[in-house]
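J.: Sequence isn't available, so here's the structure alone:
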């Protein structure tokens, strides 16, 4: 009999499983505390449970862990990048970032990505599958264990498109924030999407109080469709309509991410057009120097981002430039996984 991944069960599901096995409902909260508060994954060590229940857990459930395949530590700003190997041999990346207010973690939601954004390394090694709730959650738990720090912010901005893995991501958020477990406030969670419009409407109805970040990256449909194929399905006007609905339903401000790419979207005309698009929307613009990707020739001129920010500011748009972290360890997601996948292909499936 195939065992159930217990870390992917929310509390009501675990309660139902235990009741079906003849156990008291309250036992689920005890188990949840062991798993999500004490971070004990060995059922034999859950000492306030009966031997009979512990045997039932061992016979019917498992904990799918992940393993540190590679760890890079920045000598510039203490950013740490992890390449995690999943139980099926696939890889994902996680980045731990240090700020003055604490530590934030950038987690992956898929093995690879289908979206095909031209400036991103995540899709180069190909899409394999979506992550289970437990595999997203365990990136946080294992990183905290390995680093010895407590994470105060979570960013769903690693490998993959979170809204393309909607059900598992929402379940992960519910498990993460459950008061019987980790009790993490979703106000300290940011979810970044390239703009899958129907799912933005679905997310709005859940009113989760997280921060929605929209990867916009262009101010007109022609340019956005060229660098972000998703725009051919959901254009800028449809996307901004969904964003206005999200703000109305949740009361939350949206962040628009804009990677400034020289010769593509960095002109004064682009800044003026972006200002016109966003005027009247409760938002913040996060400008990003485009990450260097070996297979792409996109770059950002040294002064382009600051000039773009000034132009937006003069037009009344609140914009800041994202601090670049981990530049000496290629902290932008996708590059370690791509290299690991390439090595395995070259070695016939055995990682060197």
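T.: In hand now; what should we look at? Given the structure is predicted, the values throughout are model-derived calculations rather than measurements.
J.: alpha carbons only for contacts and neighbour counts from here, please
T.: Will do.
J.: So which elements touch the strand ranked longest in the chain?
T.: Longest strand in the chain, counting residues (DSSP state E): strand 91-99. Judged by 3 or more C-alpha pairs under 8 Å, 6 or more residues apart in numbering; DSSP states H and E, strand 91-99 is in contact with strand 80-85, strand 102-107, strand 110-111, helix 335-346.
J.: winner for burial among these?
T.: strand 110-111 (a mean of 26; mean count of other C-alpha atoms under 10 Å).
J.: quick one on the thing from earlier: as TSV, the helices and strands packed on strand 91-99 with distance to residue 305 would be great.
T.: Formatted as TSV, those follow (distance: least, C-alpha to C-alpha, whole Å):
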stretch	distance to residue 305
strand 80-85	25
strand 102-107	23
strand 110-111	30
helix 335-346	23
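J.: try this one next to it:
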């Protein structure tokens, strides 16, 4: 009897473990097959490769290791990721949801060279020009970085939520969240657009009338969409500190007769920041007084007194996405819209 009591639970454990790994293997094979089919459908067979694919037993999480993407054969425009993980997956006609986490992303030197051409670090009004984010921080290489993207488009609720985070070692971290409401059939519209793009890719001579109609529908949807919330966090991981040091050293007009060079650099930098702060506040006082604190926080970040900026919007009244165009115009209309957005800013 005692032997039976021991063997029955042990047998159940063995069955459970065998079932777990068996189902896991099945899910992994299914995930591998789906990935291969998707690569074939998108004609990416010569551009995208990976080392392994695995999935959780119920298929809820798919992990792809050793992913490599090449923009064109022999071009040395390549991206590599140590691991890509997909989770929280829903793939239905009325709802699409996915969380994509990409770890250890690195770029080939040639692709990195192209990336340096985009964006310049403004230096909080210090006139830093012609610097890409790397060069302005004194770096000539980009360390492997991580990013996460989450999207949930729900036609039943008429909502769209999205999160994005990017962590660049020794540079900066960014986190963005936004939510939209009053989006009728957005998910179905995106699926129709994908179908039209697939058709156009398979038949380049296709007139694309359906694509134009779908695009117009989506544009109309986005015009009616309402902003429910936005949050943005920018954190300095060394980019600002090193950029300021470079600006002080190479962007300061020195007077050989005025004494200590480092003292001149510090004084010139502080004067530049004070000018920036005053101009910033003056520019926002009439158009967006609720955002004036941004000026002080930006100065504190440049001075090393703060790690970054947090910006949150949660409208207390309806704000359509199309209304945001008024922010460019400035004046009373822009001021009323900013008040309606109900923004909050704080230092990190």
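T.: Yep, that arrived. On a predicted model such as this, the values are computed, not experimentally measured, just so you know.
J.: TM-score them against each other, please.
T.: Once superposed, chain against chain, the TM-score is 0.23 (TM-score structural alignment, normalised by the length of the second structure); 136 aligned residues with a C-alpha RMSD of 6.8 Å.
J.: Relative to residue 147 of the first structure, how far out is the closest residue to residue 80 of the first structure other than its chain neighbours?
T.: Using C-alpha to C-alpha, 6 or more residues apart in numbering and skipping residues adjacent in sequence, the residue nearest residue 80 of the first structure is residue 73, 4.5 Å away. The gap separating residue 73 of the first structure from residue 147 of the first structure is 11 Å, by C-alpha to C-alpha, to the nearest Å.
J.: Have a look at the two and say which one is more surrounded.
T.: Taking other C-alpha atoms under 10 Å, residue 73 of the first structure and residue 147 do not tie; residue 73 has more neighbours (17 against 11).
J.: That one contacts residue 83, correct?
T.: No: the pair residue 73 of the first structure / residue 83 is not scored as a contact, 11.8 Å apart, by C-alpha atoms under 8 Å.
J.: wait, which of the helices and strands packed on strand 91-99 of the first structure is closest to residue 51 of the first structure?
T.: Taking C-alpha to C-alpha, strand 80-85 is the member of these nearest to residue 51 of the first structure, at 32.3 Å.
J.: list the helices and strands that closest one packs on?
T.: strand 67-73, strand 91-99.
J.: tell me what the strand or helix carrying residue 223 of the second structure is packed against?
T.: In the assignment (DSSP states H and E), residue 223 of the second structure maps to helix 209-224. Judged by 3+ C-alpha pairs under 8 Å, 6+ apart, helix 209-224 of the second structure is in contact with helix 186-202.
J.: what comes up buried for the helix it packs on?
T.: 186, 187, 188, 189, 190, 191, 192, 193, 196, 197, 199, 200 (16 or more other C-alpha atoms under 10 Å).
J.: could you say what helices and strands that helix packs with?
T.: So helix 186-202 of the second structure, by 3+ C-alpha pairs under 8 Å, 6+ apart, packs with strand 145-154, helix 209-224.
J.: Could you dump the ones you listed into JSON lines and include mean neighbour count?
T.: Converted to JSON lines, these look like this (neighbours: other C-alpha atoms under 10 Å):
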{"stretch": "strand 145-154", "mean neighbour count": "20"}
{"stretch": "helix 209-224", "mean neighbour count": "16"}
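J.: of all these, which lies closest to residue 167 of the second structure?
T.: Here strand 145-154 is closest among these (C-alpha to C-alpha), at 5.5 Å.
J.: now the angle from the helix or strand following that closest one to helix 186-202?
T.: Per DSSP H and E, the first helix or strand lying C-terminal to strand 145-154 of the second structure is strand 159-168. Put simply, strand 159-168 of the second structure runs at 70 degrees to helix 186-202, going by axes from the mean of the first three to the mean of the last three C-alpha atoms, to 10 degrees.
J.: For residue 98 of the second structure, which residues are in contact?
T.: 86, 87, 88, 89, 90, 150, 151, 152 (C-alpha atoms under 8 Å, 6 or more residues apart in numbering).
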